[in-house]
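sequence and predicted structure are below.
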Amino acid sequence: MVEELDRAIQATLQSAGAPGVIAGVWIPGQLSYVRAFGVADKSDCDPMRSDLNMRIGSETKTFTVTALLQLVDRGEVGLDDPISRYIPGVPDGDHITLRQLANMRSGLFSYTQDPEWQKQAFLDDPYRQWKPEELLQVAFSHENKFAPGTQFDYSNTNTVLLGLVVEKLTHHSLQRAFKEMITKPSHLPHTFLPKAAELPRPYAHGYTDLTATGAETDATHWNPSWGWAAGAMISNLDDMHAWAENVATGRLLKPETQAERLDALPTGAPGDFYGLGIDINHGWIGHAGSLPGYQSLTIYLPSLKASVVILTNTDIQSGGENPSTLFGRAITQLISPDNVYGAASDQDDVEPAA
């Protein structure tokens, strides 16, 4: 199996045109596989290593919603509370619940879909520091897309709002709330929400084509503050390995709360369902992440107790698909042929970022 995984990942690396990838596959009693292929820095061909820090994009959502669900367990908030109870000024906020924000059924426009915002964030000034309130202002300048609870639509606006709820109820910054509620008790020493563009060494350089001409550029130090509660976190392979089972099995939550989290509804993509800040794709529970220069995937299959973590230093699509999907599919075709992640060419994250 090790040699088969080596070949599959190297073939995907080449076909996707990705600079490098870190891959981990763990099946208790059967397999413990950790490899790094390709380069971490194209300027000097520094090789990719399994201990490098990486930006994990929308995997941040699993942390934000876990913090919210911990507050549910404490009785400090209810999933069916309207967002207007905590954050004023949300369009139709009296009818949009925290549950609908967490399961992407609020109808709120995602600020990352706004063309003018995309121009500002990625073309004009990718080093800009964004405030959550500025992101919401962009989102709320658009009409809601549908009545709450009636459709699925992946919106980063939802998770930014939930991050503000966590801050309001904990009376802490989201950085501190994550540390005290999640990363410290879960022993994730390399996982955190940055305040700006900081990325601790050692790290892999990240490459994107989100430029005016579509030419590739180094986005390593672009400021991910625009992703905030929806997509700005940093981690590494070891931490994400631990988090894969933790979040999928609900170690930080009451069993009944975890059951609500996993009560997922169809997204419209084949075999794909979205719960409360978590995705279930052909049986694999977890989340993918994407932002300029980086993509990630952390998933867990209960039937095998298997974990897969992918960290790659590009978000440039290949054949219309994200690198994280391609790697996830190549690996799961080998280890779980009855549960192939990203089967039928569904994509893990169709927005330009986070």
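That came in fine, so what should we check first? Numbers count the residues shown, from 1 in each chain.

every contact and neighbour count from this point should use C-alpha atoms.
Noted.

how far out from the middle of the chain is stretch 57-65?
Computed by Cα atoms, centre = their mean, to the nearest Å, the chain-centroid distance of stretch 57-65 equals 5 Å.

contacting residues around the helix or strand hosting residue 162?
When elements are defined using DSSP states H and E, residue 162 is found to belong to helix 156-170. With contacts defined as Cα atoms under 8 Å, 6 or more residues apart in numbering, helix 156-170 is touched by 61, 64-65, 67-68, 71, 76, 86-87, 98, 101-102, 104, 106, 108-112, 132, 135-136, 139, 173-174, 177, 227-230, 354.

narrow the residues you listed to just the buried residues.
Taking 16 or more other Cα atoms under 10 Å as the criterion, what is buried in these is 61, 64-65, 67-68, 71, 86, 98, 101-102, 104, 106, 108-112, 132, 135-136, 139, 174, 177, 227-230, 354.

helix or strand next in line after whichever strand or helix holds residue 242, which one?
If you go by DSSP H and E, residue 242 is part of helix 237-249. As assigned by DSSP H and E, the chain's next helix or strand after helix 237-249 is helix 255-261.

check it against this one:
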Amino acid sequence: MPNPAVDALTAVLPYIDSWLQSRAGNTRTPGVQAAVYFDGALQFSKAYGFADVENGVALTSDHLFRIASHSKTFTATAILQLFEAGELRLDDPAGNFVPALVEAGSPVAEVTVRELLEHSAGVIRDGLDGDYWQHVRAFPDQAELIAMIIEGGDKALPGEGFNYTNVGYSLLGLIVAAASGRSYNDYVTAEIVDRLGLKNTGPELDALRADEYARGYTGFHTTLDRRPVDHVDTRAMAAATGFYGTAEDLVHYFAAHFPGDERLVKDSSKRMQQREQWLSDTATPGAAHYGLGMIIERIGDHRVVGHSGGYPGHITRSLFDPAAGLAISVLTNAVDGPAAELSNGVLRLIDAALVQTPALSLAAPATARTDIPSARFTGRFANMWGVLDVVQLGERLVSLHPGSPNPLDGLDELEIVDENTLLIRKGSGFGSVGERMIYEFDAGGAVVSVRGSGGMSLWPLGAMGEVHPLT
């Protein structure tokens, strides 16, 4: 049977494509890769910009990104698998698996697996010398990692509060290895990556696929030009930050964390993993919570789960709504890439497409037309003041500003009056609610200009960005 919600989501995907392309260009992000999963399948996968700017290599959906702290979700899933198999308990102390901590008398030997998973163990974040994050030195190997833990000690009492720690998750990688009898990389590859058939995902830099990686770049906060950043092996910190992947693979992976899908872990384990254990910042309204290897946030009416990632030259973000069966992933290859902004924007556009058109208010004109196709009016238009999109979102014809980080900021609802006219029926009072948008068409029905909000003309934005008659 037809599903109106699925139909509405499918119909909005072309505009999501247009919006992502616009925002990638406006933010001068070298490359953006995005994917959307719903109704039990991958529904959208696109790439924008370049995998290698200097050599003009266009980014594709198959290029590999370093997805950094997404690795923590894989590590937590591995721990829960071993918990289900009886190989460990969540309240086991770390020293049971890493005897060197006990031998050194480190207080970290007493923290539990659960406390490490939820970042409440009080373990130092990145060590006393974290310059490996800037490629000043190599990421630590196992011996160096253990020395970092012993040297750094505990900066807070276990259970005292939320203290995010890459070192702690790297320690969890050692625990996975000890409990499973396999290396961390071998375990997660066999029990997570291969189980799901993910062809473009792995726990560490794969030198045999070097040509398939999107090149990373610095941000604009230090120089006027972006500079390339090399990929490096994260060694003993793979469990915290080593993974690579694609947006397509990530939405498939997170779909395996929907309720009812027990390919990786049971629903009981997923409920623990996705439960709000700690508030990340008690002083900030709307701050994210953390579960077991998962970030939990509220975006609009959604309670979303997932993770972000920051690797030298890459910023990434994936989120999923387990109740809705929806997953979104956005990967960028710049250290200031707007992955969070873009993934939030995609979710907001999806929500906007599901909003039903309310009954016409008493103030609406009796002459409102439903026999004229809205496609006649849709498009991207611009003038000196910016860019305006007229688009069909679900049952609503709306105008919005693609240059905004939140695509719904300044949204106006429109109504067809006649073959040449739209009424701005609803929106901000700072705009032009109650006024009309007058279209001029050529003989073939193409839009020549629009007399829009504030009575100012807009013109179709050409493929090369030209706006006529502006130059």
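On my side now, so go ahead. It should be emphasised that the depicted structure is a prediction, and the values quoted were computed from it without experimental measurement.

rewinding a little: in helices, which of the buried ones among the contacts of helix 156-170 of the first structure appear?
Among those, DSSP state H puts 61, 64-65, 67-68, 71, 98, 101-102, 132, 135-136, 139, 174, 177, 228-230 in helices.

go ahead and confirm residue 90 of the first structure touches residue 84.
Yes - proximity of residue 90 of the first structure to residue 84 meets the contact threshold set by Cα atoms under 8 Å, at 6.6 Å.

and the angle for the longest strand seen in the second structure with helix 247-255?
Counting by DSSP state E, the longest strand found in the second structure is strand 41-52. Angle, strand 41-52 of the second structure to helix 247-255, by axes from the mean of the first three to the mean of the last three Cα atoms, to 10 degrees: 140 degrees.

show me what strand 41-52 of the second structure is packed up against.
Under the contact criterion of 3 or more Cα pairs under 8 Å, 6 or more residues apart in numbering; DSSP states H and E, strand 41-52 of the second structure touches helix 4-26, strand 31-38, strand 57-58, helix 247-255.

ok, and the closest non-adjacent residue to residue 197 of the first structure?
In space, and not counting its chain neighbours, residue 197 of the first structure is closest to residue 223: 4.4 Å by Cα to Cα, 6 or more residues apart in numbering.

and the one you found, what pairs with it in the second structure?
Superposed on the second structure with TM-score structural alignment, residue 223 of the first structure falls opposite residue 233.

any idea how far residue 100 of the second structure is from its match?
With distances defined as Cα to Cα, to the nearest Å, the gap from residue 233 of the second structure to residue 100 of the second structure amounts to 24 Å.

which SS state does the most centrally placed residue in the second structure fall under?
Nearest residue to the geometric centre of the second structure (Cα atoms, centre = their mean): residue 317, 2.7 Å. For residue 317 of the second structure, the assignment made with DSSP: H, G, I helix; E, B strand; the rest coil gives strand.

which residues does it contact?
Applying Cα under 8 Å, 6+ apart to residue 317 of the second structure gives the contacts 306, 307, 308, 309, 329, 330, 331, 339, 340, 343.

so what corresponds to the last one in the first structure?
Spelled out, that is residue 343 of the second structure. Going residue by residue (TM-score structural alignment), residue 343 of the second structure aligns to residue 328.

pretty sure its match sits against residue 336.
No - with contact defined as Cα under 8 Å, residue 328 of the first structure does not count as touching residue 336 (11.0 Å).

okay, these two: which has more neighbours?
Taking residue 328 of the first structure and residue 336 together and counting by other Cα atoms under 10 Å, residue 328 has the greater number of neighbours (26 against 16).

mind listing what that one touches?
297, 308, 310, 341, 342 are the contacts of residue 328 of the first structure under Cα under 8 Å, 6+ apart.

that one belongs to a helix?
Yes - secondary structure assignment (three-state DSSP) places residue 328 of the first structure inside a helix.

which of the contacts of residue 328 of the first structure tops the neighbour count?
Sorting these by how many neighbours each has (other Cα under 10 Å) puts residue 341 first, at 30 neighbours.

how many neighbouring residues does residue 161 of the first structure have?
For residue 161 of the first structure, the tally of surrounding residues (other Cα under 10 Å) stands at 25.

what's the counterpart of it in the second structure?
Alignment of residue 161 of the first structure against the second structure is given by TM-score structural alignment, with residue 171 as its counterpart.

where's the longest strand of the second structure relative to the chain centroid, distance-wise?
When distances are taken as Cα atoms, centre = their mean, strand 41-52 of the second structure is centred 13 Å away from the chain's centroid.

now do it and strand 31-38, the angle between them.
Computed by the same axes, to 10 degrees, the angle separating strand 41-52 of the second structure from strand 31-38 equals 180 degrees.

residues in contact with strand 41-52 of the second structure?
Identification of contacts with strand 41-52 of the second structure by Cα under 8 Å, 6+ apart yields 10, 13, 17, 21, 24, 29-37, 56-61, 63, 213-215, 247-248, 251-252, 333.

which of the residues you listed are buried?
With burial judged by 16+ other Cα under 10 Å, the buried subset of these is 10, 13, 17, 21, 24, 29-37, 58-61, 63, 213-215, 247-248, 251-252, 333.

OK, contacts around residue 292 of the first structure?
Residue 292 of the first structure sits next to 206, 207, 208, 209, 210, 219, 222, 314, 315, 353 when contact means Cα under 8 Å, 6+ apart.

list just the nearest of those residues to residue 144 of the first structure.
The shortest approach to residue 144 of the first structure among the contacts of residue 292 of the first structure belongs to residue 353, at 20.3 Å (Cα to Cα).

closest to residue 413 of the second structure out of the helices and strands packed on strand 41-52 of the second structure?
helix 4-26 (15.8 Å).

which strands and helices sit next to the closest one?
strand 41-52, helix 339-354, strand 386-393.

hmm, back to that, run a quick neighbour tally on the residue nearest to residue 197 of the first structure.
Applying other Cα under 10 Å, we find 23 residues neighbouring residue 223 of the first structure.

quick check: the match of residue 343 of the second structure vs residue 292 of the first structure, distance?
When residue 328 of the first structure is compared with residue 292 of the first structure (using Cα to Cα), they lie 19 Å apart.

one more: residue 182 of the first structure?
Separation of residue 182 of the first structure from residue 292 of the first structure (Cα to Cα) stands at 26 Å.

equivalent analysis for residue 206 of the first structure, please.
7 Å.

overlap in contacts of the two?
When Cα under 8 Å, 6+ apart defines a contact, the residues bordering residue 206 of the first structure and residue 292 alike are 219, 314.
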